[in-house]
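K.L.:
sequence and predicted structure, then a few things I'm wondering about:
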Amino acid sequence: MAAKSDVGIVLMNLGSPDSTAVPDVKRYLIEFLMDKRVIDYPWLFRKILIEGIIVPRRAAKSAEAYSSIWWKEGSPLIVLTKQLQMAVQNDMEIPVQVAMRYGNPSPEEAYNNLLKENPNLKEVVLLPLYPHYAMSSYETAAIYAEEVYKKKKYKFKLSIIPPFYDEPEYINALAESMRPYLQQDYDYVLFSYHGVPERHIFKGDTTGAHCLKVNDCCHVASPAHKFCYRHQVTITAELVAQQLKLPREKWGISFQSRLGREEWIKPYTAGVLETLPSEGKKKLLVVCPAFVSDCLETLEEIAVEGKHTFISNGGESFTMIPCLNIHPLWVKAIVKYCQQIIAEQ
């Protein structure tokens, strides 16, 4: 086991454009969407689709969306991740750095900063800030961080913390961050997760015969669950609802951020928000557990667009519960996960 002084920690999040200027947003979108684990089409087709069609059409609109949620300190996701870094650092003697899958700071910058602090670094513990396994989130972050590590031939050991979707500390932090909002009058709690194409679920099914093929597949035991995003988000919601003692008829799951026309996992958040008022669920709480830091998908897509959809269809009140961000229980959970990995080495 390496001494504390020989270990460093990297917290890795999604990333964000460097600014709300269209060229910066365009550059970010190309890097993000050209990732073969995000849009898994052949390279040439992907390049034509993204750089020739999607990004030219979306860049200006996306820049406007980012501008609407941008803070004076910068991108909310970047600011909140750095605040998380400071909070974790305050609870640990081990140096903590931040990296992003897309944009800045890069994993290389994070590794190099740790080496500047300690040239004799023996181990880096990497925590991808994605609770659930998906090829377009956790997988691409972990593999990218490892590719950079191997390419640069760093001498330290790299240890990557696995998804923590059902870990008691994470579930407790998420539930307790939600609890104060349950004191208000509400009809329904919606767990809105980032969506993924159905083909990603099929590709991740190690058995080739379980996911979306077996009846109630998320609750039928299978090795496929280790890499199944749909199963893992379902378990997270169920464990949180259980801890908060939410009646089954008072909560549900949906999936947001669909891109393109193909089938994504359902139900879609936009459609659910349209229909809930007609079902008598007019006072809504929405939480987005796929994200641990508030970002464009929570602050704009849900808190602004989602609220508009819900209210315009007859909803009366709409509250988006913030992500974990720097909640004290979340900070403690991270510290514990990192300490466990270090102790096991």
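P.N.:
Sure, I can see it.
K.L.:
going by C-alpha atoms from here, please, whenever you check contacts or count neighbours.
P.N.:
Noted.
K.L.:
SS state for D185?
P.N.:
Secondary structure, DSSP: H, G, I helix; E, B strand; the rest coil: D185 is coil.
K.L.:
run through who's touching stretch 20-35.
P.N.:
Stretch 20-35 has contacts (Cα atoms under 8 Å, 6 or more residues apart in numbering) with 16-19, 38-39, 46-47, 50-51, 55-56, 59-60, 62-64, 66-67, 70, 102-103.
K.L.:
just give me how far that stretch sits from the chain centre.
P.N.:
Remark: stretch 20-35 is offset 18 Å from the chain centroid, using Cα atoms, centre = their mean, to the nearest Å.
K.L.:
structure two is appended below for comparative analysis:
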Amino acid sequence: MKGVLLNNLGSPDSTETKDVKKYLGEFLMDERVIDIPYWKRYLLINGIILKTRPKKSGAAYKKIWWDEGSPLVVISERFTEKLKQKVEVPVELAMRYGSMTMEKGIKNLVDKGVTEIFLAPLYPHYAMSSYETVVTKAEEILAEKYPDVKLDTLPPFYNEPDYIKAMSSNIANHLEGFDYDHILFSYHGIPERHIKKSDPTNSHCKIDGSCCERNSVAHHTCYRHQCFETTKEIAKTLNLKEGTYSNSFQSRLLKDPWLKPYTDFELEKFPNEGKKKLAVITPAFVADCLETLEEIAMEGKEDFLEAGGTNYKHIPCMNDNDDWVDVMVKWINDWEEAVSS
């Protein structure tokens, strides 16, 4: 019997400091998120970060928290319910971190008789701190507890025509009636070293402005390249004029070099360049979360307007819109057909 496991990042159970601390502790202790030796990671996180960050993050979560709970979780649940109505196989939702564990999701599928799981990491792009850690965790759980269950995984879909079409349609709908002079594609940031660690050739990725344009097997696991390709495909679909859009990366942590340009720097710079009417898109996310609702829609807007901008619009993620649901339905049906033939 076949089944589907949808997977996203996760969320604290509440905005209370203790719940945020527990969530951040699990998230940041993942060796694929902060990739330094365990003892250094432990001291850094437990000795420094978790002393102050949970209270600050809790305050940020309070700004975006819904009556039903975490926006990311609520949206993901709505998406899952819509999906269940359109496919014939069991579907479970799990999170990489937090109380909605992957182990629970897998167990729920197995308890229903599922022996073949289609894992769908809800990340369009490959990164060791998102896509890779989900796949690895699923493999570890199955190897330890359900060795007879087969696992197939949805590849990164950053340039899949169905995804690009749904994204472009969502963007066009939200841009209707908004007078903009620039569009910023703001992607989740990762350390530059993650790009090089994910390079199977150990030589292609230079992060020098040109390596993403040269064909290489490294592109299959290169987050930076895949982000740029998403922007190119959406720009092509929407017929955006060259010079009216650009890329940036948000959410830096620690002092290491992260992918550039930085979103907050760009937002402060644009008004001085005459770009005073801005639309911001966050294509690394399929569901709105803290990084989109607080960092971009709230803080980003404030930074841009304070720098002299006049019009600012955050474009919501696809969330549970029907086009996006239908895309996932198609991918699940294609998988079912492939494994049955």
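P.N.:
Nice, I can see it. Nothing here was measured: the structure is a model prediction, and the numbers come from that model.
K.L.:
put one on top of the other, what's the TM-score?
P.N.:
TM-score for the superposed chains, counting by TM-score structural alignment, normalised by the length of structure 2: 0.97, backed by 338 aligned residues with a Cα RMSD of 1.1 Å.
K.L.:
now a PyMOL select for only the buried ones of the contacts of stretch 20-35 of structure 1.
P.N.:
The buried residues among the contacts of stretch 20-35 of structure 1 can be selected in PyMOL (16 or more other Cα atoms under 10 Å) with this line:
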select buried, resi 16+17+18+19+38+39+46+47+50+51+55+59+60+62+63+64+66+67+70+102+103
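K.L.:
what about the contacts of stretch 20-35 of structure 1, which are in helices?
P.N.:
The helices, defined by DSSP state H, take in R46, K47, V55, P56, A59, A60, S62, A63, E64, Y66, S67 from the contacts of stretch 20-35 of structure 1.
K.L.:
which position in structure 2 pairs with the second one?
P.N.:
Read that as K47 of structure 1. Counting by TM-score structural alignment, K47 of structure 1 lines up with Y42 in structure 2.
K.L.:
what's the burial count for the nearest residue to its match once chain neighbours are set aside?
P.N.:
Leaving aside its sequence neighbours, Y42 of structure 2 sits nearest to M29 (Cα to Cα, 6 or more residues apart in numbering; 7.1 Å). Residues near M29 of structure 2, counting by other Cα atoms under 10 Å, number 18.
K.L.:
would you mind finding the match for M29 of structure 2 in structure 1?
P.N.:
Using TM-score structural alignment, M29 of structure 2 sits opposite M34 in structure 1.
K.L.:
how close does V88 of structure 1 sit to I39 of structure 1?
P.N.:
33 Å (Cα to Cα, to the nearest Å).
K.L.:
do I have it right that V335 of structure 1 meets M92?
P.N.:
Yes: counting by Cα atoms under 8 Å, V335 of structure 1 touches M92, with 7.3 Å between them.
K.L.:
S136 of structure 1 contacts R101, correct?
P.N.:
No: the criterion here is Cα under 8 Å, and S136 of structure 1 misses it with R101 at 10.7 Å.
K.L.:
over to the residue nearest the centre of structure 1. Which of the three states is it?
P.N.:
Structure 1 has F291 as the residue nearest its centroid, 3.5 Å off, counting by Cα atoms, centre = their mean. Using three-state DSSP, the structure places F291 of structure 1 in coil.
K.L.:
I'm done for today, thanks for sticking with me.
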